[in-house]
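Asker: What would the 3D arrangement of this be:
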Amino acid sequence: MKIIIINSGSSSIKYQLINMPTQEVICSGMIDRIGLDTSNLTYVTSNTKLDESLLIANHKIGLEKIAQLLMDDRIGVIKSTQEIDAIGHRVVHGGATFSNTVVINEEVKEKIRQLFDLAPLHNPANLEGIDVAQEIFATAKQVAVFDTAFHQTIPVIAYKYAIPSKLLTEKKIRVYGFHGTSHKYVSEKAIEYLEKSSKIISIHLGNGCSMTAIQDGKSMDHTMGFSPSNGLIMGTRSGDIDHSLIFYLINTLGYTPTEVNNLLLKESGMLGLTGYSDLRDIESNAEKGNVDCQLALAMNAYRIRKYIGSYTAAMNGLDAIIFTAGIGENSSYIRKLVCTDMDYFGIEIDMEKNEIRSKEIREINTLTSRTKIMVIPTNEELEISNQVYNLLLN
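Answerer: Take a look at the predicted model:
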C-alpha cells in the first residue's frame, strides 16, 4: 500500500511517500518558511536530492509543487496518481468530535472547518491540504490523523478549566493538547530505548512549541490547551499570557477582537520580541550581539524550564526529557540554555555531546546525570502512516 503523508504545519509542509507495511520511504522532503520572502524546498529519493530556494506564498502552492515533483518525468517516483492508495493528513484540532483516525468525507471536512477558530494557524492549512489532495489524487482514500488524539488520556484534574462546569459539559471547553502525533512517537521510542515505562517530559520545539508530561506511556498534562496557542513562547504565538491583557487591549487601547487575535497568534512570540520568527535567524543575530535576540532566547528557555519543574512535580519524579522537532533536534544553543543549572532535577548536560549532530536517538547528558537528556528525531509521517494503514487494513 502506497501512502502519501502530508503534514502541514503553520509555516511548513513535510511529506513522505511510504510503502506499507514495509515502512519503506520512497520519497521525502519538506517546504519551510512558507509565506516568507524565501522558502526552502527539499525533495529526496534513493537517487535524487533536490534543494531549492523559491517563493512559496501559501500551502496550496506548496502542495501543488510537491505533486509536480512526485510525477516529474525525470526525478518523479510515480507515473500516475492512481498508484497512490491513500493520503494521510495530519489535522491539528479534532475537538470533542474526533478521538481516533478517520476516513475523510464531507461531514469530516465540515467538522474540521468548524474548528478553524480553535486552530486558526493550522486547521485551515490542514483542510486546504485535504482539498488539494482530493483534486490531485482523486482515487486515493483520504484519511485524517488528529494531533489531539494522544492527549485523550489527560485526567480531568488537568484538562478541566476552573470556569463554570457547564462550559465543559455543554460546550466541551477543556484542554485538548496538540502535537500529539509527535509526542506519541518520540515517547514510545524513548520507552523502547530506556526499556521501561518512565516518567518523561517530551519537548517539541518548532515554529509551534509544546511540552507533554508522559507517565507509563500516557499523556498526563500538556502546555497547550483549548487551542494550540497556550504554553511556550513560539515563532509568532505568545504562549501563556494574563487573559486580562486581552480585555485591556480591547477596552483601553482600542483594539478590535480580531486585531488582538492576530496580535497574539501572528505578531507575538519570537517575532514580536525580535522581528524574526525563524530561530535560525534569531540565533545568528544573537551571536552577532543583538540584545533583543539574546533576551528572547533566554525567555524561551526560561519558559521551558518552568514547565519542566511543574511537570516533574505533577508526576512526582522525572526519568528523562526529550528534545524533538526542528528546533529541539537541531539547536544545541536552546538545549544548552534549557539544561544549564538544572542539577536539582538531576539534569546535567554534556556540552560536547550536545554539539554532536545525528539523526539517531542519542543521550546528551553526563554519565552522572540522574535524568536522561535525549534527542529523538520525530517522525510524525511514519506514525501517521502506521495509523492510516491499520485503519484501512481493518
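Asker: use CA for all of it now, contacts and neighbours both
Answerer: Noted.
Asker: So which residues of the stretch 51-200 of the chain form helices?
Answerer: Assigned by DSSP state H, counting those that start in this stretch, the stretch 51-200 of the chain shows helices spanning 59-70, 106-114, 123-136, 156-159, 166-169, 180-194.
Asker: now these in TSV, with distance to Tyr15?
Answerer: Formatted as TSV, the helices of the stretch 51-200 of the chain follow (distance: least, Cα to Cα, whole Å):
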stretch	distance to Tyr15
helix 59-70	8
helix 106-114	20
helix 123-136	11
helix 156-159	32
helix 166-169	36
helix 180-194	14
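Asker: Looking at those, spot the one closest to Val91.
Answerer: The stretch from those with the least distance to Val91 (Cα to Cα) is helix 123-136; that distance is 5.6 Å.
Asker: and that closest one, what other elements does it pack with?
Answerer: strand 2-8, helix 59-70, strand 86-91, helix 106-114 (3 or more Cα pairs under 8 Å, 6 or more residues apart in numbering; DSSP states H and E).
Asker: what about 7 Å?
Answerer: With contacts taken as 3 or more Cα pairs under 7 Å, 6 or more residues apart in numbering; DSSP states H and E, helix 123-136 sits against helix 59-70, strand 86-91.
Asker: Could you also give me the structure for this second sequence? I'd like to compare it with the first:
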Amino acid sequence: MLISHWHATLDRPPLPTIDPPATAEVVVVGAGVVGAATALWLARAGLQPLVIDRQGPAAGATGNNGGLLSAGLAENYLAATARHGHEAARELYALSLAGQRLLVELIEQERIDCDLRLHGNVNIAIGEAQLSIAAATVSALQADGFPAALLDRAATQEMVGIPLGAAVTGARLNPAAGTLHSAKLVHGLLAAAHRYGARFSWGITVQSIASDAGRLRLLTDRGAISAAAAVIAVNAWSGEIVPELAQRIKLVRGQALCTVPVEPFIACGFGASLTPTGEYGQQLPGGQVLFGGCRAVAPDHDVGALPGEVSPEVQNAIEASLGRLFPTLAGIAIERRWSGAMAFTADYLPIVANPAPGLFAVGGFSGHGMPFAAIVGRHLAEAVQTGTMPAALALLGMERVTLV
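Answerer: As a prediction, the model looks like this:
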C-alpha cells in the first residue's frame, strides 16, 4: 500500500478514540476535511458529535490530494457559466470564495499548524489558445467582482525561479488561494473539535441507515448506533451508505508523486492543462515538488479504478508533464508515489442531500473540495440543528437538472 506525502509526514500524536457507543446526539460519518469541519462546527455549537470512519482521519481524497486551497470551481468559470447560467455560476463561485476565506479563518482561530501559505495559485497556459481562454476567464471573473489577473509569459517567469517550458505562454493568477499540509489540516480540525467535545471512533464501517422511532439507526460492523441526526461525508463512497447517491457520484482514482528536494523556485500553487483532465502541484516547504493529474492517459480516465496503487502510464505522464512545465526538473528523482479516491459528478459540483429526516449527506466534490469544506460544513451543522437544509446550499441539491 502506497502512502501519500501527507500521511508520511504527519508528525502529530494520534487523536483519542473510544469504542462506538450505542447512542449519540449526532454522528458524522467520514473524517476527511468536510467531515472534520462539520464536526468542528457542531462541537462549537455545543453538540457532542461522534465522528466515525472506517479507516481514520484524512484516509480518502483529502489525505491524498495536492494540498491546494484555491477559491473557484472544479470547472472553468466560463464552462460553469455556460452549464449553469450566469447567476448560478456567480453564486457558486462566491460560495467557494467565502469557503476558502472561512477555512483560513478557522485555521487562524484554532491555531492549526498546517503549513498554510497564502501566495495564490497560477494556472499555467500552454499555447495561445489556452492563453486566450485564460484572458476571457479573467475578464469574466473580474466583471463579477472576483479576484483574478492575467499574466503574460514574462510575468509568469518572474514568479518562477527556474526556466519555464517553451510552450508556456502565460498564466491566470488566482490571488484567493494557498497551499497547506492536508493531513495536518484535518488533524487540527479534529483536535479543535475534540476540545469542544467531539468524540472519535475509527475502524467503523457503516452498513446501512434507517429511520427508527424518530431517530436514525446506523448499523455498523461493530453494532448499531442510535442518533438524533447524522451527516454522511464519505465522498467517493457515498452510494454505499446513501443509495440515492450511488448513480450520481462516481469514484475516480487520482494519482500524484513527490520529487526529491530542490532549491526553492515557486511560492504559490500551480496548475496546467497539459492533458485534458489537468495537472496540479506545489513546491513543499521541504523543497520537494508535489505534482499530480494526467488521468486522461489512463483507461477510462481512471473512473472506477480503486485507489492505493498507481499505474505506470499515468506516473510516466506526470513526470513528463512536470518536465514540460519546468525543463530543469525533467528526469528528477521521485521520492514517493501514491493515489487516492476522488468523487465526481456529471456537472463537477458536489451534492448536498437530505434523504430522510435528520439525515444529511454530501459528496462528489470532483477534486475540488478544499474551498467548500468549511462553508458546507457550517451549513450542514446548521441543518442538523434546524432540521432543514439552508437555502445557501440550494444550488448543490440532488435534484438539479445539470446532474442528468
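Asker: what TM-score do we get after superposing?
Answerer: Remark: TM-score between the superposed chains equals 0.27 [TM-score structural alignment, normalised by the length of structure 1]; 180 aligned residues with a Cα RMSD of 7.1 Å.
Asker: Deepest-packed of the helices and strands packed on helix 123-136 of structure 1, please.
Answerer: When you average the neighbours per residue for each of those (mean count of other Cα atoms under 10 Å), strand 86-91 leads with a mean of 28.
Asker: Could you list the residues in contact with that strand?
Answerer: Contacts with strand 86-91 of structure 1, where a contact means Cα atoms under 7 Å, 6 or more residues apart in numbering, come from 2-8, 123, 126, 130, 140-147, 384-385, 388.
Asker: Any idea which of the helices of the stretch 51-200 of structure 1 gets closest to Thr212 of structure 1?
Answerer: helix 180-194 (7.1 Å).
Asker: For the closest one, which residues meet the burial criterion?
Answerer: By neighbour count with 16 or more other Cα atoms under 10 Å, helix 180-194 of structure 1 contains the buried residues Gly180, Thr181, Ser182, His183, Lys184, Tyr185, Val186, Ser187, Lys189, Ala190, Ile191.
Asker: just to revisit the earlier point, could you dump the helices and strands packed on helix 123-136 of structure 1 into JSON lines and include distance to Ile136 of structure 1?
Answerer: Below are these laid out as JSON lines (distance: least, Cα to Cα, whole Å):
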{"stretch": "helix 59-70", "distance to Ile136 of structure 1": "8"}
{"stretch": "strand 86-91", "distance to Ile136 of structure 1": "11"}
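Asker: Compare those and give me the one nearest His204 of structure 1.
Answerer: Among these, strand 86-91 sits nearest to His204 of structure 1 (Cα to Cα), with 15.9 Å.
Asker: ok and the closest one relative to helix 106-114, angle-wise?
Answerer: Put simply, strand 86-91 of structure 1 runs at 30 degrees to helix 106-114, going by axes from the mean of the first three to the mean of the last three Cα atoms, to 10 degrees.
Asker: got the angle between strand 86-91 of structure 1 and helix 123-136?
Answerer: Inter-element angle recorded for strand 86-91 of structure 1 and helix 123-136: 170 degrees (by the same axes, to 10 degrees).
Asker: which residues sit in contact with Ser310 of structure 1?
Answerer: Applying Cα under 7 Å, 6+ apart, we find Ser310 of structure 1 in contact with no residue.
Asker: Against Leu391 of structure 1, how distant is it?
Answerer: To Leu391 of structure 1, Ser310 of structure 1 is 36 Å away according to Cα to Cα, to the nearest Å.
Asker: cool, and Ala190 of structure 1?
Answerer: 25 Å.
Asker: what's the answer for Lys306 of structure 1, then?
Answerer: Taking Cα to Cα, one finds Lys306 of structure 1 at 39 Å from Leu391 of structure 1.
Asker: what's the answer for Ala325 of structure 1, then?
Answerer: From Ala325 of structure 1 to Leu391 of structure 1 the distance is 26 Å (Cα to Cα).
Asker: ok, these two, which is more surrounded?
Answerer: Ala325 (24 against 14; other Cα atoms under 10 Å).
Asker: pretty sure the more buried one contacts His204?
Answerer: Yes - the pair Ala325 of structure 1 / His204 is scored as a contact, 5.5 Å apart, by Cα atoms under 7 Å.
Asker: Could you identify the longest strand within structure 1?
Answerer: Counting by DSSP state E, the longest strand found in structure 1 is strand 24-32.
Asker: can you give me the angle the helix or strand following that strand makes with helix 59-70?
Answerer: Per DSSP states H and E, the first helix or strand lying C-terminal to strand 24-32 of structure 1 is strand 39-44. Here the directions of strand 39-44 of structure 1 and helix 59-70 differ by 30 degrees (the same axes, to 10 degrees).
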